[in-house]
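Q: heads up, no residue letters with this:
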């Protein structure tokens, strides 16, 4: 795909932005680019951006690896569920924004149901090799600290794929510029609306 052909004009982006009436919620595996692409999308759409993981850390006053180590994954998932509900606007009013979620958020039944009801769920997907390369850049992935990252990512992807597949939109974010991935998302959202 040629880069210029994949990008949208500012008038096309503005037209799509006017049609979006609820949060765009990015779901998918750790390292797939949800936060980076989410920031790019929010900038393109002139919408606020929220990262659920950053908000969880702020609410807990500690980094996610420390939450996992101190309280365990079930405690973390319960807090994640509450934070995502707040960020989406779980009442009658939902905010137009872009929201990136943690890799396991969409696996939780209540969180997934809320996202599917109140938002536009966008599953960002990538091959395992790309994920390994991306997660290797950071040392803040508690689920990868217990063994071989390739084996863990492969297992997690297999377990989580049926949940991710329930998202409204599915986009591949393999090795391509974030601008291209963001444009692909907007084109898919435009078709979905």
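A: In hand now; what should we look at? Keep in mind it's a predicted model, so treat the numbers as computed, not measured.
Q: okay, CA-based contacts and neighbour counts for the rest of this
A: OK.
Q: just the buried positions in stretch 79-98, please.
A: By neighbour count on 16 or more other CA atoms under 10 Å, the buried set for stretch 79-98 is 79-81, 83-85, 87-90, 94-98.
Q: okay, how far is it across it, tip to tip?
A: With CA to CA, to the nearest Å as the measure, stretch 79-98 spans 20 Å from end to end.
Q: where does that stretch sit relative to the chain's centre, distance-wise?
A: Its chain's C-alpha centre and that of stretch 79-98 lie 14 Å apart, by CA atoms, centre = their mean, to the nearest Å.
Q: quick one on the thing from earlier: from the buried residues of stretch 79-98, which two are the most distant?
A: Longest distance between any two of these is 22.3 Å, between 79 and 96; criterion CA to CA.
Q: let me see the contact set for the residue nearest in space to the middle of the chain.
A: The structure's the chain has its C-alpha centroid closest to residue 26; by CA atoms, centre = their mean the separation is 2.9 Å. Applying CA atoms under 8 Å, 6 or more residues apart in numbering to residue 26 gives the contacts 34, 38, 98-101, 121-124.
Q: alongside the first one, take a look at this:
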């Protein structure tokens, strides 16, 4: 057993962090928190608008602050943004304050899942497939670095992935109430 006060989902866009996260939170009696949504609420603007006004670097600063605030609490299931792992301090905070699950997904599945999605600023840059390959090449090592557990969600529905992950977590993770 690997005790931790929070359960944290990392992985690329389209891996199922939000849809699986909501289901898992309910199953484990945790409060679901989407870090991107925290940033949106704090800023009073969409992620696209934040990117337009302060760029990716400005968004990442806000993301880091929101993640730090969320991880200071206990009993959370935290869905991170795909790029949250890029920051070393974020990675350390995740490892210190949670049991981290990497939801892995291939580019082909991402393209299918994100086909109609126009809300993701990083996908507005030319060839979506190439962008996803480039993001995967950059971020995969960081996902692997922080992960306590990995689940490939390529061929799974959110319900099936939730069931599979819940079984793995029951054997490998124990909720602790350690303070910040």
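A: Everything's here; your move. Computed from a predicted structure; not experimentally measured.
Q: TM-score them against each other, please.
A: Between these two chains, after superposing, the TM-score reads 0.90 (TM-score structural alignment, normalised by the length of structure 2); 172 aligned residues with a CA RMSD of 1.6 Å.
Q: is whatever residue of structure 2 lines up with the residue nearest to the centre of structure 1 within a helix or a strand, and which one?
A: Residue-level alignment of residue 26 of structure 1 against structure 2, with TM-score structural alignment as criterion, gives residue 9. Assigned by DSSP states H and E, residue 9 of structure 2 belongs to strand 7-10.
Q: corresponding residues in structure 1 for the longest helix seen in structure 2?
A: In structure 2, assigned by DSSP state H, the helix with the most residues is helix 47-71. Per the alignment by TM-score structural alignment, helix 47-71 of structure 2 matches residues 64-88 in structure 1.
Q: try stretch 25-35 of structure 2
A: Residues 42-52 of structure 1 are where stretch 25-35 of structure 2 aligns, with TM-score structural alignment as the criterion.
Q: quick one, helices of structure 1?
A: Taking DSSP H as the criterion, structure 1 carries its helices at 3-6, 10-19, 34-45, 52-60, 64-71, 73-88, 109-118, 128-135, 149-164, 178-192.
Q: so which of these is the most surrounded?
A: The densest packing among the helices of structure 1, expressed as mean neighbour count by mean count of other CA atoms under 10 Å, is seen in helix 34-45 with a mean of 21.
Q: please compute how far that helix lies from its chain's middle.
A: Relative to where its chain is centred, helix 34-45 of structure 1 has its mean C-alpha point 10 Å off (CA atoms, centre = their mean).
Q: elements contacting it?
A: Helices and strands touching helix 34-45 of structure 1, as assessed by 3 or more CA pairs under 8 Å, 6 or more residues apart in numbering; DSSP states H and E, comprise helix 10-19, strand 24-27, strand 49-51, strand 98-100, helix 178-192.
Q: tally of neighbours for the aligned residue in structure 2 for residue 125 of structure 1?
A: Alignment note: residue 125 of structure 1 maps to residue 104 in structure 2; criterion TM-score structural alignment. For residue 104 of structure 2, the number of neighbouring residues by other CA atoms under 10 Å comes to 23.
Q: give me the number of residues near the residue lying closest to residue 104 of structure 2 once chain neighbours are set aside?
A: Counting by CA to CA, 6 or more residues apart in numbering, residue 152 is the residue found nearest to residue 104 of structure 2 once chain neighbours are left out, at 4.6 Å. In terms of burial, residue 152 of structure 2 registers 14 neighbours under the definition other CA under 10 Å.
Q: for residue 152 of structure 2, give me its contacts.
A: Residues 103-105 are the ones in contact with residue 152 of structure 2 under the rule CA under 8 Å, 6+ apart.
Q: could you measure from the counterpart of it in structure 1 over to residue 125 of structure 1?
A: Aligned by TM-score structural alignment, residue 152 of structure 2 pairs with residue 172 of structure 1. As defined by CA to CA, residue 172 of structure 1 lies at a distance of 5 Å from residue 125 of structure 1.
Q: relative to structure 2, what is the average displacement of the longest strand seen in structure 1?
A: In structure 1, taking DSSP state E as the definition, the longest strand is strand 120-125. Comparison of strand 120-125 of structure 1 with structure 2 after fitting gives an average deviation of 0.6 Å (mean CA distance after the TM-score superposition for structure 1).
Q: now swap in stretch 152-161 of structure 1 and tell me
A: Superposing on structure 2 and averaging over aligned pairs (mean CA distance after the TM-score superposition for structure 1), stretch 152-161 of structure 1 comes out at 0.5 Å.
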